[in-house]
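1. sequence and predicted model, in that order:
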Amino acid sequence: MKFRLLELTALALILFTSCNNNEKKNPETSSENLLEEEMVIDSHTSESSLDWEGTYKGTLPCADCEGIERTITIKKDQTFVAKDNYLGKKDGVFDSRGYIKWLDDGQKIQLSDDNGTMYFVGENTLTQLDRSGNKVTGELADFYVLKKQNNSNDNEIAFTDTKWKLMKLMGKDITNSEAFISFATEENRVFGHAGCNTFNGTYTIENNTQLKLSKIATTMKACPDMTVEDQFKEVLNKADNFSLNGNTMTLNKAKMAPLAVFEAVE
């Protein structure tokens, strides 16, 4: 009888020890599952999960003007084109272009502009960050958020094979002029009207926005006022890059203010 009792006691002890071992294993298994799930969640960064390509607009605070109207277009090849319009200031429009770099966390980008401007990339938003890479806080925080525009890149007007009418030259509005320029994809030919005479030549594009015009030839007709034409020819000699913003195109020298502003026409 005593032997039977000892046998039952030993069996109960074995069962109890087995249950305790199972209970100890379960938390470890659960922890492993949580760790695996956390790693999956962390892999969904702005770079990999958001549709960040597109055009963003907003008006930033300005200490000595009415505001800085900023437009930034980010492209799939990780290049950008930006335009700053200092509202209320004469000749207050500045363009920049270059590349974006995704920072280590995959949530922020940095532009290759002079200031190394950083943005937090959100759902249809770009939030400009301070120099330390942090979001601006306080009453003006909302003004640092640029919102994505509805127009898609599919509807963007192409630089080539478009007639660009001259609207502004050396910072001055141009009216009652037939001046235009067009860049044909066929044989990389550039042609147009300078205000009095027609012109043609060739062009090359590098790094998406770098432009070089060459072999420009014009007709030799004389007109009463050659001011627009002379300045237009000067622009063709100086321009080394271009930028696009909707139906507007600019010819520029380095990162200075646009030499000439054009609008697309049918």
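-> Nice, thanks for sending it over.
2. only C-alpha atoms from now on, for both contacts and neighbour counts.
-> OK.
3. with adjacent residues omitted, what lies nearest to the residue most central in space within the chain?
-> By CA atoms, centre = their mean, the chain has its centre lying nearest to residue 74, at 2.3 Å. Closest residue to residue 74 apart from its sequence neighbours, by CA to CA, 6 or more residues apart in numbering: residue 80 at 4.5 Å.
4. for the helix or strand encompassing that neighbour, packing partners?
-> Per DSSP states H and E, residue 80 falls inside strand 79-86. Where contact means 3 or more CA pairs under 8 Å, 6 or more residues apart in numbering; DSSP states H and E, strand 79-86 is packed against strand 68-74, strand 93-102.
5. neighbouring contacts of the shortest one?
-> In other words, strand 68-74. For strand 68-74, contacts defined as CA atoms under 8 Å, 6 or more residues apart in numbering pick out 52-62, 80-87, 245.
6. ok, of those, which come out buried?
-> Neighbour-count burial within the contacts of strand 68-74 applies to 52-60, 80-87, 245; the criterion is 16 or more other CA atoms under 10 Å.
7. comparison target below:
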Amino acid sequence: MKRFSLFLLSLFMLAILAACSKSEKDVAPPQGMYAGTLPCADCPGIKTAITFDQDGSVVETQLYENTDGASLSQGGTWKMDKGIVTVTFPFDTQYFIVKSADAIEMTDKDGKRSETLSEQYTLKKVAPKVASDFAGRYRLAGDRMLDGSGETLTILGNAQNGVTVTFSADGVEEGCTFNGQGKIVNDQVEIPLQTVNPDLKSTLVIRSTGPDSMNVFTSKANDKNDLGLFCTNGKTLAGDYVKAK
């Protein structure tokens, strides 16, 4: 009887190992864009979007809530080994597990999940925005419009899902003039300003803030003054824009 019990236990353990091995093998690696709000020590949360490409490249964009509006993107590489997805950036390494076909969860380097905040560390798969989601003509909104600023933002899409961005002064003698080519990165338009002015190293960012509104800023808050270099009389490209009727 004792030998029979040991035999059954051995079969049981082998079945568990086989199931684990099969489970790890059957888990598909992440592909596409995942988004959510991660916990933050000194802010309400960190809006995060991360896109995994089949070639092993990855781009992550994060926006700290209740801050100045800067959203920083960083590129890196990813690989999956024994069920753990390791994402390597120039100054940071992150770890995820594939929670389901439509979700990933941030873990420690050993794949250990948070016991109490599992859901808060989960990013869900979403369909990324395309050029047509940004296309349109927008006018400056808020107090700056009331002060007489008449900047107009025009966004046009192209066949490669990139965008052409133009700022122009509308109905005023002094304003802003800008024209550049951008690409969509994690649901926001990014334009390296060096392509427009070789002396600049900052990135102009256009982010949708609603069905008919856009916010214009820089990827780093310290670079926001660069958006005034394309304007006259102390004006700036930065601000909130609403779709023209």
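-> Nice, I can see it. From a predicted model like this one, the values you see are computed outputs, not experimental measurements.
8. before we move on, the earlier item: Throw the helices and strands packed on strand 79-86 of structure 1 into CSV and include distance to residue 117 of structure 1, thanks.
-> Shown next, in CSV, are those (distance: least, CA to CA, whole Å):
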stretch, distance to residue 117 of structure 1
strand 68-74, 12
strand 93-102, 10
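9. and among these, the most buried is which?
-> Of those, the one with the most neighbours on average (mean count of other CA atoms under 10 Å) is strand 68-74, at a mean of 20.
10. check the offset of that strand from the chain's centre.
-> 8 Å (CA atoms, centre = their mean, to the nearest Å).
11. in structure 2, point out the residues matching it.
-> Counting by TM-score structural alignment, strand 68-74 of structure 1 pairs with residues 46-52 of structure 2.
12. so residue 186 of structure 2 touches residue 60, yeah?
-> Yes: if you go by CA atoms under 8 Å, residue 186 of structure 2 and residue 60 touch, sitting 7.3 Å apart.
13. which parts of structure 2 are helices?
-> With DSSP state H as the criterion, structure 2 has helices at 2-26, 131-134, 143-146.
14. ok, residue 108 of structure 2 to residue 121 of structure 2 distance?
-> Here residue 108 of structure 2 is placed at a distance of 11 Å from residue 121 of structure 2 (CA to CA, to the nearest Å).
15. of those two, give the one with the bigger neighbour count.
-> Between residue 108 of structure 2 and residue 121, counted using other CA atoms under 10 Å, residue 121 has the larger neighbour count: 17 against 14.
16. check contacts around the aligned partner of residue 118 of structure 1 in structure 2.
-> Counting by TM-score structural alignment, residue 118 of structure 1 corresponds to residue 95 in structure 2. Counting by CA under 8 Å, 6+ apart, residue 95 of structure 2 touches 84, 85, 86, 87, 106, 107, 108, 109, 111.
17. which of those are retained in structure 1?
-> Checking those against structure 1 (both residues aligned by TM-score structural alignment, their matches' CA atoms under 8 Å), the contacts still present are 84, 85, 86, 87, 106, 107, 108.
18. residue in structure 2 matching residue 6 of structure 1?
-> By TM-score structural alignment, residue 6 of structure 1 lines up with nothing in structure 2.
19. brain fart, residue 179 of structure 1
-> Checking with TM-score structural alignment, residue 179 of structure 1 has residue 153 as its match.
20. residues in contact with that match?
-> Residues in contact with residue 153 of structure 2 (CA under 8 Å, 6+ apart) are 137, 138, 139, 140, 165, 166, 167, 168, 241.
21. got a markdown table for those, with neighbour count too?
-> Output for the contacts of residue 153 of structure 2, formatted as a markdown table (neighbours: other CA atoms under 10 Å):
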| residue | neighbour count |
| --- | --- |
| 137 | 18 |
| 138 | 21 |
| 139 | 22 |
| 140 | 24 |
| 165 | 19 |
| 166 | 17 |
| 167 | 22 |
| 168 | 20 |
| 241 | 24 |
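22. determine which two of these are furthest apart.
-> Farthest apart among those by CA to CA are 140 and 165. That separation is 14.5 Å.
23. residue 68 of structure 2 maps to what in structure 1?
-> Residue correspondence to structure 1 (TM-score structural alignment): residue 68 of structure 2 is matched to residue 90.
24. now swap in residue 204 of structure 2 and tell me
-> Taking TM-score structural alignment, the alignment pairs residue 204 of structure 2 with residue 259 from structure 1.
25. next: residue 21 of structure 2.
-> In structure 1, residue 21 of structure 2 lines up with residue 42, judged by TM-score structural alignment.
26. what do you get for residue 85 of structure 2?
-> In structure 1, the residue matched to residue 85 of structure 2 (TM-score structural alignment) is residue 109.
27. where's residue 174 of structure 2 relative to residue 155 of structure 2, distance?
-> For residue 174 of structure 2, the distance to residue 155 of structure 2 (CA to CA) stands at 21 Å.
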